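[1] sequence first, then the predicted structure, then my questions.
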Amino acid sequence: MTKITTYKNQLTEIISRYRNHVDFLAIRVEYSEETNIILRGNQIDTLSEGIASGGQVRACYRGGWGFATFNELSTLNQRVEEVIAAARLVGDEETRLAPIEPVQIDCQLPLTGTDPRHVPLSQKKALCDHYNVILRSLSEKIATTSVRYRDSTQNILLATSEGTLIKQSWADLEMRFSATARSGETLQTGRETIGSRRGYEDLIGLEQQIQGAAQRALNALVLPPVKGNNYTVVIDPILTGLFVHEAFGHLSEADMLCDNPELLELMSMGRQFGPEILQIFDGAAPQGHRGSYFYDDEGVPATKSQLIHNGVLVGRLHSRETAGKLNERPTGNARCLNYHYPPLVRMTNTWIERGETPVEDLLTDIQEGIYAKNWLGGMTNGEMFTFSAGEAWMIRHGKLAEPVRDVTLSGNVFKTLGNIEAIGNDFYWDESGGCGKGGQSGLAVGCGGPSLRIKEVMVGGEAA
């Protein structure tokens, strides 16, 4: 943080010099340290440690934005002038930024474990090798494996023409594992991802989970494919977290709504989307998760925002501009992956609140259904979603029955929310998320939720 601290006076002086040329001016300087390790099979694909430093300038004039990045502080005056010229060239309306209180503060997300910068590269590589051996040695049918390690420590200084001056830092860690098993022409893959903003120790002791990923791939080789049909489905908390993030969370991001009047009308406040037992939240204020921070990249304090209350839409996620355009309060959801990109409206930690139904009762009276667990992949397109389960079982007469493979869940998010029949009293935070939007992929997020029981879900598999 010492390197960042030296920039304070320079940024304040430049902001003061140019602040009256535009409606809003912000300079964000970043210094980061990163480690990347990728093993594919028994080969080292990537083994690197790096340092990156640079910054970005944003200016708004009459609703028009200018943006530029820089790597040398000596060029900052030139970048600021270019950005101001660009904003004045395109601005022809009104700058509508929701007001916030300026703040001057130094803050650091606390680590409860070891700072990854204090762990030697050789030790991180040895951990990857250890996990790779577990994946590869389970069976000769394991055809390919992949182990990915990444840690990143970001130190950020944000100065704005409104008087905000925030110094903020955090460390983020992630490991991804996959194993693909082969039997003849049949290929099946098992995956596992672990993320943390707490410390290096969270990546140690994962042997059982990693072996489970390889075992899922092996098991799926001999499992029968599910018969495609509409089923009542019970999903575990990990799939619930994926569902609420991908299928509903992105639709709550207000920049998508401002540019799409039809979607804005669809996502109108007060609309009933689910049963009264349904509560959905997003926010960076809850501490200890991968989407947690103190201030977003516009200097807005982190919040806890309720999106769905008793099944009714009551909130959405904002930058200052989208909040200003829709006359709502900013929620602290303007985030950028790093200084190369401007902030966009992004989720932080998104979750469905736990319910009151005992998990074992979720299966009760389902004559034929599906229990789906963990995730393998997925995609969304507007209101429509498709997710692949990592594991699945048939439910017969209220009990778990035979396991099946190739289970994909798809449907319309609004219909699916309305078809939630029960919400379990369990809950799990999945810290494995890396969200993509607008070319900014891998932004750390948290997802959480309980088990859900949902009727009339289209399950794809073998033709019935």
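    Sure, I can see it.
[2] hey, let's count contacts and neighbours off CA atoms from now on
    OK.
[3] mind listing what Leu313 touches?
    By C-alpha atoms under 8 Å, 6 or more residues apart in numbering, the contact list for Leu313 reads Met267, Ser268, Met269, Gly270, Arg271, Gln272, Phe273, Leu307.
[4] among the residues you listed, which are in strands?
    Leu307 (DSSP state E).
[5] please pick the buried ones from the contacts of Leu313.
    Among the contacts of Leu313, the ones that count as buried by 16 or more other C-alpha atoms under 10 Å are Met267, Ser268, Gln272, Phe273, Leu307.
[6] ok, the second one - contacts?
    Taking C-alpha under 8 Å, 6+ apart as the definition of contact, the neighbours of Ser268 are Leu313.
[7] any idea how far it is from Gly315?
    Ser268 sits 10 Å away from Gly315, going by C-alpha to C-alpha, to the nearest Å.
[8] picking up where we left off before, now the buried ones among the contacts of Leu313 in a markdown table, with distance to Gly50?
    A markdown table is the format used below for those (distance: C-alpha to C-alpha, whole Å):
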| residue | distance to Gly50 |
| --- | --- |
| Met267 | 43 |
| Ser268 | 45 |
| Gln272 | 49 |
| Phe273 | 46 |
| Leu307 | 39 |
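[9] what is the nearest of these to Thr46?
    Leu307 (40.4 Å; C-alpha to C-alpha).
[10] presented hereafter is structure B, for comparison with structure A:
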Amino acid sequence: MTFTLHHEADQLSDLIQRYRSQVDYLAIRLESSEGSDILLRGDKIETLSEGMAIGGQVRVCHRGGWGFASFNRLDTLVARIEEAIAAAKLVGNEETLLAPVDPIQTVCTLPLTGSDPRAISLAQKKTLCQHYGDVLRSADPKIATLSVRYGDITQRTLLVTSEGTLIEQSWADMEMRFAATARQGELVQTGRETVGSRSRFEDLTQLDDQVLGAAQRAVAALSLPPVKGGTYTVVIDPILTGLFVHEAFGHLSEADMAYENPDLLETMSLGRRFGPEDLQIFDGAAIAGHRGSYFYDDEGVAATNTQLIQDGVLVGRLHSRETAGKLGETATGNARCLNYHYPPIVRMTNTWIERGKTPVKDLFSGIQEGVYARNWLGGMTNGEMFTFTAGEAWMIRNGELAEPVRDVTLSGNAFQTLADIEGMGDDFYWDESGGCGKGGQSGLAVGCGGPSLRIRDVVVGGEAEEE
């Protein structure tokens, strides 16, 4: 079941014309979605569902104040428009500042390169989850618990605005998450993997080695010594680089964080140096084939690729039309919403550090004692401070990989860590496992990537040194 776009577009345009003179800006967005959700825990399927949703949202701006309403029935749309207008007029007492954009009328679909998830039966998806559960279980008898989660969603949207924009977009997104926990006595270790795609269902069907690796890492960690806590020169792999640039730096580049926080806005002053001269950081949805890619954001702004750091200097940030208008900058096409229940807010898309020129093996040269960290297990950020847990790690001794260690957490200040980058590898990897959370909207698909990095003076948590 979907809405009939040609008919609904005419209806929405008529309503826009009726109410546009009452406010500074009016947008109506309709959405149709369908998807699957499966959760295997242990040997039991706990969730097995398919669903469809149809709804929409109204956004109104008047004298700088916003009104928002969501709905599931088109026959209530007039009431929702009037509610949103009333709310905007209740709070609006300034000037509406929205960065200008050209109105667009278009229909666009992110192309699939293989099977559409809607063409795969729920039974086949269930069998795939059970297969991966068997793979995790086969790693070792020490695997105590495991989980496999499958999800897909196909969304189709129609956006109509008072400025003349009318955009129909559609895309499909798929993701699988794997976790295996190994136990030996009181010691517990976990391995995780996540794989996502906006290209084809087949991207989720040939993952045995990757899934088995998660369980094997958990088992292997049971017999490893914990790292000795301290400050080290650290080499991280591209997956951790992607996590770092997204979590520790990318969120600080979202302009709503800055214009609402004068201290952060001063810290994130354009033209300020944050890293070495060869450091380049970007975010953009205009590159094709990644989970954060699209043609237009949820305000109808064309996707761009925005350089955030150029030659180590901050040169850009990510914007909605409102944040760009308030800061006198250009909208970047980064206003996104998870679904029609939420208004668009400034969100990353695909965020990456550009490939460096140093051969990866040379990143280890000259390190007398350090840590090499790969993959991710978890993490958290608080403003500019971050803590990440590596999926696996080794000590570096005299420029060479030495013994593997466990319980490696990397902590620091994002700005200081950027300044402490000593080398960037000539490798690069795109991680499509991201599901970003912000403002109550969790699970928004993003991509992140980068090269291996060498960073000095990283605080590595672990077992305390004996005195």
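    Here it is on my side, so go on. These figures come from a predicted structure and were not determined experimentally.
[11] quick one on the thing from earlier: common neighbours of Ser268 and Gly315 of structure 1, please.
    Common neighbours of Ser268 of structure 1 and Gly315, using C-alpha under 8 Å, 6+ apart, do not exist here.
[12] what about the contacts of Leu313 of structure 1, which are in helices?
    In helices, judged by DSSP state H, none of these are found.
[13] out of the contacts of Leu313 of structure 1, which is nearest to Asp282 of structure 1?
    Closest approach between the contacts of Leu313 of structure 1 and Asp282 of structure 1, by C-alpha to C-alpha: Leu307, at 7.2 Å.
[14] what sits against that closest one?
    Per C-alpha under 8 Å, 6+ apart, neighbours of Leu307 of structure 1: Ser252, Gln279, Ile280, Phe281, Asp282, Leu313, Val314, Gly315, Arg316.
[15] please pull up the equivalent of the second one in structure 2.
    Taking TM-score structural alignment, Gln279 of structure 1 has Gln280 as its aligned residue in structure 2.
[16] that match touches Val315, doesn't it?
    No: judged on C-alpha atoms under 8 Å, Gln280 of structure 2 makes no contact with Val315 at a distance of 10.2 Å.
[17] which residues do those two both contact?
    Counting by C-alpha under 8 Å, 6+ apart, the shared contacts of Gln280 of structure 2 and Val315 are Gln307, Leu308, Ile309.
[18] check the alignment and tell me where Met329 of structure 2 lands in structure 1.
    I think there's a mix-up here, since residue 329 of structure 2 is Glu and not Met. Mapped onto structure 1 by TM-score structural alignment, Glu329 of structure 2 lines up with Glu328.
[19] let me see the contact set for its match.
    Contacts for Glu328 of structure 1 (C-alpha under 8 Å, 6+ apart) come out as Ala98.
[20] wait, what's in contact with the closest residue to Glu94 of structure 1 other than its chain neighbours?
    Counting by C-alpha to C-alpha, 6 or more residues apart in numbering, Glu94 of structure 1 lies nearest to Arg62, which is 4.3 Å off, once chain neighbours are set aside. Shown in contact with Arg62 of structure 1 (C-alpha under 8 Å, 6+ apart): Asp23, Arg88, Gly91, Asp92, Glu93, Glu94, Thr95.
[21] and the third one, how many neighbours?
    Look at Gly91 of structure 1: counted by other C-alpha atoms under 10 Å, it has 16 neighbours.
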